[in-house]
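Participant: coordinates only, sequence not included:
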C-alpha cells in the first residue's frame, strides 16, 4: 500500500505542499492442520496445529516538515522518515472437546498454546526532501511471547429448543514494536501483549418463528493497548488494567414467509482501572476510547418468491469517548442513528439493486486524533445513493 496525505489537513499554512507518507507491504504465509471427530453424539473433539509467518516492510513511514532554527531561519523542507522491517512467526497447538455429562448438561474444555517471535530493524532519517543519506538512528530488536489460552463452558438444555450456558476464556492481543524507535532498549521500544479473562452467561434458542440470544459478560483486562503521541510520533503502549461489562440481546422474528424482523441491543461499560499517563496524570475511571455506551440495530427484510426483495436497517450508537492527546484528556461524540435501505430483483444468477446509505445524512465521528500541530476527526459516510448489478456463477 502506498499512501501520501496532506501533513496538516489544512490550506494556507507553512505545511502546504508537504505530506505524510505511509508506504508498506506485507508478505504472509499461513498453514493450519486440523483433525476432528465425526461423532454426531457423545464426545466430540477437534485438535490441530497452526503456523503463521509474516514479513511487514514499512518503507517509509513519516512526514515532511519545514525546518526552522531557534532564531527563525528557514533551512528548507525535510523528510522525517522511518524505514523498518518486522518479521513475525507464530506457532500454535489447539484442542477442544465437547463432553456430555447428562442428558441435559454438556461440558466444553479447550485450550490453545501459542508462541510468537518478533524481530524488527528500524532506520530513522532526517534529510532535506529529495536527498539521500545515512540514517541518524538505527535500532534492532527481538522479543518472543508464550501464552496458554484456556476455555471452559457448561451448557444446560432447558428444552429441545433452548439452552443456557456459562463460560470462561482467556483473550490475547500480541505485543510488538513501534516503527519509530530512535533510542533506548528493546523494552523502551516495544509494547506487551494485552490479556483478558472473559466471563459470560447466556441463553440461546428459538420458539416457533422467534430466535433469540441474550448474554451478560465481564472482561478483566491487563496491559490494555493504548495509542498516544510524544508530540511527533504516534505509538502503541500499555496501560495497567481495565474492565468491560455489559448485556447483549439479539432477536429475529419470521413475521410471514416473506418478511423477517431483526433487532439487537447492547449496553456496555468499559473503563480504565489503572492508567498512569505520566507527568502526574491519571486516567483511572475514564471510559475506554472508541467504545459506544450502547449499540442498537433494527431491521426488516422482504423476499418474494418471484425475486423481488427489500431491506431497511437502522443502527444506533451511544456516546463515544476519544482520547485527546494534545490536551491529555478525553472528548465525547454524541449518540447517533443511521438509516440504510436496499431494494432489488433476483433472477437466475443476476442481482439488480438500488440502495441508500445514511439516508438522514447523519454526522458522526468514527476516528479522532490530536497532536501538538493539529487534530484530525474522521466522519462516517454521508448520504450515499447508488445502484448495482451483480452476477453469481
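Facilitator: Received, thanks. Note that the coordinates shown come from a computational prediction; the quantities given were computed from them, not determined experimentally.
Participant: from here on, just use CA atoms for contacts and neighbour counts.
Facilitator: Fine.
Participant: neighbours of the nearest residue to residue 241 once chain neighbours are set aside, how many?
Facilitator: The shortest distance from residue 241 to any non-neighbouring residue, by CA to CA, 6 or more residues apart in numbering, is to residue 222 (4.5 Å). Residues lying near residue 222 (other CA atoms under 10 Å) number 21.
Participant: do the same with residue 321
Facilitator: Residues near residue 321, counting by other CA under 10 Å: 20.
Participant: so where does it fall, helix or strand?
Facilitator: strand 320-324 (DSSP states H and E).
Participant: residues making contact with that strand?
Facilitator: The contact list for strand 320-324, computed with CA atoms under 8 Å, 6 or more residues apart in numbering, reads 287-293, 329-335, 367-370.
Participant: another structure for you, compare them:
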C-alpha cells in the first residue's frame, strides 16, 4: 500500500516537472492537434507594488482568486481556510476565529501573546496589519489573495523575513454591479455577504461590502465519568456572531485618483475549546471519550471572545507622465477580550473530584487588548519610462501604541454559594510603543530582450519602549511577590536587499533566480502574570536563494510553475511556549536552515473540465547545540533532556539541536477539479478540492503526544448557475471535510495533554445572485 502511494505521488511529480522543463514540446504537440479556445486567463498580481503578469515576476508567488477563492472561503469560514491551500503555507490559531498564525516555508511564530511578532506579514489593501488581532479580519468581497514566499524585505520590509500574505479587495468602479449570497449549514449556521458598487458622479464611485455570520452554541459540557459536574450544560460553546463591513470611495480625475477605505469588524463569540487529556498518553491518538461536540469544563459559562477592529486608509496617486507619486495614509485599531478554560477540564488534584483523567491544577485565564492604535504612512515615487530602466523609491513610517491586560481566575474552589468560584486572582498589564521608519528603492533594468534584472535595497530603523507591571500573583507559593515591574527598550537598524533576474527562455517559459535578505526587529515578551521576567529576542535575519521556472504549456491550456529554494536564518526569534512552569520566554536560535521546492500547476483538461495540482516540500532544522527549553509535565519527550532547578523545583530541559520547527509540515499538497456542463439554459457544475498537510510538531521540543498527525480534508460543491435578465443566479450544496477527518491541531503542554481539534464535517446550501 505504501509503495503504491509513493509510486503514484512520484508519477504526478515527475509528469508535472517534466511538463515545466519540456513546455515547448507540449506546445508543439498541442499545435498539431485541434486548437482549443479554452485557455487559462492571465493572472495579474501586484506582488511588486505594480500590476504585472504573475508569470513574469521573479518571485515565488501563488494567487488565489475566482472559483477557488469562493469555494474555500464561503459559508462561515474564517481566514484559517487558507491552511494547506497554497504551497508552503499553513495557518493555525489557538484563539479560534481570530489571531491567525501564518507559516511560510516552515517559518512562523507559535506565540499566543497579544504582543507577538510574526515573520510572515499580512498586508490588506496595501496596509500592513501588525498586531495579530488585526490579521483575523473576515475574508469577503476579495478580488485576489497573493502569497509571496521568501524574504520580502525591500518593497514591503516590515516583518517579512519568511514571506508575505497580501489581500486585495474589490475596488469601486463606474459600472453598477454587486452580489448577495446567503448560506445555511450544519449546526444552524447562517452566512450572508454582499456588496454593491456604482458611480455617484462621472468621477466618484463607491462600493459597500457587508458580512454577517452566525452560529449558535452547539458544544455540550458533560460530567467526567464518576463525577457530578454542577456546571454540565448543553449548547455551551462553539457559537459566534460575526459582523463586518467595508465602504470605499474612489475619485478618478485626469491625472489623479484617490481611494478612501473604511472597514469595521464586530465578533461576539466563544474561544476555541480546549480539551483536557484529549491525547492519549504514550501516543498521539485522540482519547475515545471525546466527540467534537463534547467538553468537560468547569468554566464554560464564562468563556467569551469579543473582538472589535476598525481602520481607515487613504490612497492618493498622481500620474506625472513619466512618474507616479503614491501616498498611503492609514490608521488601524483593535480591541479584544478573550476568556477561556485553558486546562480544558473539571476540577483539579486539590478538589474533591476532577476529570477527565488527571488534572494537576486548574487554569482559567483571559487576555485583553483594551487600547490599540496603529498609524502608517507610505510615500513612493515610481518611474514610467518607456526605456530599459525603471525604478521605485519611497519612505515608510510606522507608529503603534497598545495596552495589553492578562488575567487569571481561581477555579480551584467549588464554593459557588459563597461567590468565590472564578474570582480574579492574577493580573498584569503591558504597554508598548513602537516607532519605525524605512527608506527603500527597487531598480529594474532590461539587459537584453530576454534578460531583466532587479536590485532592491531598504534601510529599516525600529525602536520599542516596553513596560510591564504585575499587581496580583496567582501562584504565591512560588515565592514571587504580587507586585513586579519590568521594562525593555530594544532598537535596531538593518539594510535588507534582494537581487533577482528573469530570463525569457521562450515566449511561454521564463526562468528566474533570486537572492534575498530579510530582517525582523527585536521582539519583547512580558506576559508576567505567570513568571517574573521580561524577555527580549534579538533581531533575526534571513538569507535566501531560489531558482524557478514559470511556463505556459499546451498552447495556453496548462500552466506549471516550480521553485527550489534554500535559506539560512540567523538568530531566529522563537517562543518557548508553556512547559511545566507555564511561562512564555523569547529565545534566539543561533542558526536555522531550510530547503525545499514548490509546484503550482493549472490545467484546462477539456471544454468542461479544469484542474489544479500544487505541491510543496519544506525541510527545516534548528542548528544550535546550546538551545534548550522547558518541557511538558505529562507527555513523553523524545529529545535528549537534562534537569535544572526551576521556580517550582527540578525541571527538565529538552535540547533542540536538529529539531524541525513547530507547525512546519514537510509536505503540503492540494488539488481542485471543476466540471461544468451546459444544461437547460444554464450550467450545472461540480467543484471538488482536497488538501493534505503532513505531520507537525506543536512545540519546539519533540514528544510522542504533541506530534500532530497528518491532516487530509476534502470539499465538494455542486450546483446550477443561470442568467435571467441582467442578473446571474447560482444555487449550490456543499460539504467541507467530507470524510469527517478528526485530528488534534494544537496543544497546551503545561498542565496535561490538552489539545484542540480541527473543524468537523460541515454541510450546507447556498444561494447567490450577481447583478449588473
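Facilitator: Ah, there it is. Not measured: the values here are computed from a predicted model.
Participant: fetch the TM-score of the aligned pair.
Facilitator: The TM-score (TM-score structural alignment, normalised by the length of structure 1) is 0.86; 377 aligned residues with a CA RMSD of 3.0 Å.
Participant: let me see the contact set for the residue nearest to residue 241 of structure 1.
Facilitator: 194-196, 239-242.
Participant: what's the matching residue for it over in structure 2?
Facilitator: Matched by TM-score structural alignment, residue 222 of structure 1 corresponds to residue 570 in structure 2.
Participant: quick check: its match is in a strand.
Facilitator: Yes. The assignment for residue 570 of structure 2 is a strand, going by DSSP: H, G, I helix; E, B strand; the rest coil.
Participant: what about it, distance to residue 485 of structure 2?
Facilitator: Residue 570 of structure 2 sits 31 Å away from residue 485 of structure 2, taking CA to CA, to the nearest Å as the criterion.
Participant: one more: residue 699 of structure 2?
Facilitator: Look at residue 699 of structure 2 and residue 485 of structure 2: by CA to CA, they are 29 Å apart.
Participant: more neighbours: these two, which one.
Facilitator: Higher neighbour count among residue 699 of structure 2 and residue 485: residue 699, with 26 against 17, using other CA under 10 Å.
Participant: which position in structure 1 aligns with the more buried one?
Facilitator: The alignment partner of residue 699 of structure 2 in structure 1, by TM-score structural alignment, is residue 323.
Participant: and residue 615 of structure 2, by the same measure?
Facilitator: Residue 615 of structure 2 maps onto residue 265 in structure 1, by TM-score structural alignment.
Participant: what's the spacing between its match and residue 339 of structure 1?
Facilitator: Relative to residue 339 of structure 1, residue 265 of structure 1 is positioned 16 Å away (criterion: CA to CA).
Participant: show me where the stretch 1-150 of structure 1 has strands.
Facilitator: 2-6, 19-36, 44-68, 74-100, 105-128, 137-157 (DSSP state E, counting those that start in this stretch).
Participant: could you find the closest non-adjacent residue to the aligned partner of residue 453 of structure 2 in structure 1?
Facilitator: With TM-score structural alignment defining the correspondence, residue 453 of structure 2 maps onto residue 107 in structure 1. Excluding the flanking residues, the one nearest residue 107 of structure 1 by CA to CA, 6+ apart is residue 154, at 4.7 Å.
Participant: the one you found contacts residue 167, doesn't it?
Facilitator: Yes. Look at residue 154 of structure 1 against residue 167 with CA atoms under 8 Å: they come within range, at 6.4 Å.
Participant: residue 145 of structure 2 reaches residue 124, doesn't it?
Facilitator: No. When contacts are counted by CA under 8 Å, residue 145 of structure 2 is not listed as touching residue 124 (9.4 Å).
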